[in-house]
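**Student:** No letters, just coordinates:
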């Protein structure tokens, strides 16, 4: 692919003849970049499979409760009583290997293991066809009756006197601190806090450590930085 040096994004494509089912690694190099540069050589993996995994039912509460279905790519028909091998990974390290099978409708679930890692990947293999699928799981196992409101929580609600400020203007604001304990919300008084004002680049403009004596903190100590 030629470089027209116009600082625009260009795309190209490469035709690959049909490949057998499996996991493949593609490598490419970028001409004109120093060989020692991290961007000089790149690689990515891709999967070739005759089948795919779709959702039969899905919940955001616990991804391990999702019902998955193994179907044929061409006609969408489910694969019944298909033997599966689950390889559970985190940070490139194999944690568990579990055997499983689809049911009479081609439905299955990811296995529940003792792993408590927040981010995990399941490599799912069909030994009969050498097909592979990858499913990513976020979060630890959460039971169906989990209620976040039953856990103690605290938050700070900040209110400013206007939505937009000009450079150099004073920011008047109020902070109300509340806590949620045993599903009951109440106001917190006398809480030590550091109030920081950041600019659009994430740089600190002004900050102050405060400890209000009443329930609502009112102050005018922060000012917007003037334009240079």
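**Tutor:** Arrived safely, thanks for sending. Because the structure is predicted, anything quoted here is derived from the model rather than measured.
**Student:** switch to C-alpha atoms for all contacts and neighbour counts from now on
**Tutor:** Will do.
**Student:** What residues of the helix or strand hosting residue 176 count as buried?
**Tutor:** Residue 176 is part of strand 170-181, with elements assigned from DSSP states H and E. Using 16 or more other C-alpha atoms under 10 Å as the test for burial, strand 170-181 gives 171, 173, 174, 175, 176, 177, 178, 179, 180.
**Student:** Run through the neighbouring helices and strands of that strand.
**Tutor:** Packed against strand 170-181 by the contact rule (3 or more C-alpha pairs under 8 Å, 6 or more residues apart in numbering; DSSP states H and E) you find strand 153-160, strand 184-187, strand 216-223.
**Student:** Comparison target below:
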């Protein structure tokens, strides 16, 4: 990841963002600079603030249209340059795509695996693809929920998904950015939630059938044997 280029110091928003100088960043944004403006190395104020963990700067930049998924020439988003879990969590909560891959095919978690393993662990724990890898093999399909139960679950998931999509679209429009990446992630999460919901419903059906079986006689021809009965002599 390139470092901020110190050109035109009097208007260098990248250094100000990296230094945590909120007043200077606000001044430069007020003069017309974009929170997503790249320096000659395609390093943006969003990358600079994320790299140094300046959450207050990130909050301000996002409020002015800063894109949490903006990429540099390497395809790296701000999530690739964070150095602590707190900053990573902030970006994720504001729409950063966890499963993004840069031009080398590396995800943010993969990028941090060696130098910042705690960040990598956090990102892997919330990655939709990681969840799918660990969850899908355990899903059983032997027990099918009722049609009514399936319809209720589907309606709830659809309603939740539509609400999320509306929020993302409105925020993207207000910030003047492309919502596609964030929309893909929320749809992926909805799919995973649907899989888990189906799994839980299947388990509930299985448990109910097992409970029903407990009421059946456990002796031959329906005759129960007492605990002290050792059987025929």
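**Tutor:** Thanks, I have the structure now. All values reported here derive from a predicted model rather than from experimental measurement.
**Student:** Quantify their similarity with the TM-score.
**Tutor:** Superposed pair, TM-score by TM-score structural alignment, normalised by the length of the first structure: 0.23. Supporting alignment: 88 aligned residues with a C-alpha RMSD of 5.8 Å.
**Student:** deepest of the helices and strands packed on strand 170-181 of the first structure, which one?
**Tutor:** strand 216-223 (a mean of 15; mean count of other C-alpha atoms under 10 Å).
**Student:** ok, residue 51 of the first structure touching residue 131?
**Tutor:** Yes. Judged on C-alpha atoms under 8 Å, residue 51 of the first structure makes contact with residue 131 at a distance of 7.1 Å.
**Student:** Can you show me the helices along the second structure?
**Tutor:** Here the second structure has its helices, by DSSP state H, at 13-19, 22-30, 45-51, 55-63, 85-93, 108-112, 117-126, 128-135, 147-175, 180-213.
**Student:** and the first one, what other elements does it pack with?
**Tutor:** It refers to helix 13-19 of the second structure. Using 3+ C-alpha pairs under 8 Å, 6+ apart: helix 13-19 of the second structure touches helix 22-30, helix 45-51.
**Student:** got those as CSV, with mean neighbour count columns?
**Tutor:** As requested, these are exported to CSV (neighbours: other C-alpha atoms under 10 Å):
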stretch, mean neighbour count
helix 22-30, 17
helix 45-51, 28
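**Student:** Just put these in TSV and tack on distance to residue 150 of the second structure.
**Tutor:** Output for those, formatted as TSV (distance: least, C-alpha to C-alpha, whole Å):
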stretch	distance to residue 150 of the second structure
helix 22-30	50
helix 45-51	42
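**Student:** Nearest approach to residue 147 of the second structure belongs to which of those?
**Tutor:** helix 45-51 (47.4 Å; C-alpha to C-alpha).
**Student:** Just list what that closest one packs against, helices and strands only.
**Tutor:** helix 13-19, helix 55-63.
**Student:** out of the ones you listed, deepest packed?
**Tutor:** helix 13-19 (a mean of 25).
**Student:** for the strand or helix carrying residue 52 of the first structure, packing partners?
**Tutor:** Secondary structure assignment for residue 52 of the first structure, by DSSP H and E: strand 51-57. If you count contacts as 3+ C-alpha pairs under 8 Å, 6+ apart, strand 51-57 of the first structure packs onto strand 67-72, strand 131-138.
**Student:** Residue 23 of the first structure is nearest to which of those strands?
**Tutor:** Per C-alpha to C-alpha, nearest to residue 23 of the first structure of these: strand 131-138, 7.0 Å.
**Student:** Now do that closest one against strand 67-72, angle only.
**Tutor:** Here strand 131-138 of the first structure runs at 160 degrees with respect to strand 67-72, directions being taken by axes from the mean of the first three to the mean of the last three C-alpha atoms, to 10 degrees.
**Student:** quick one: strand 131-138 of the first structure to strand 51-57, angle?
**Tutor:** 40 degrees.
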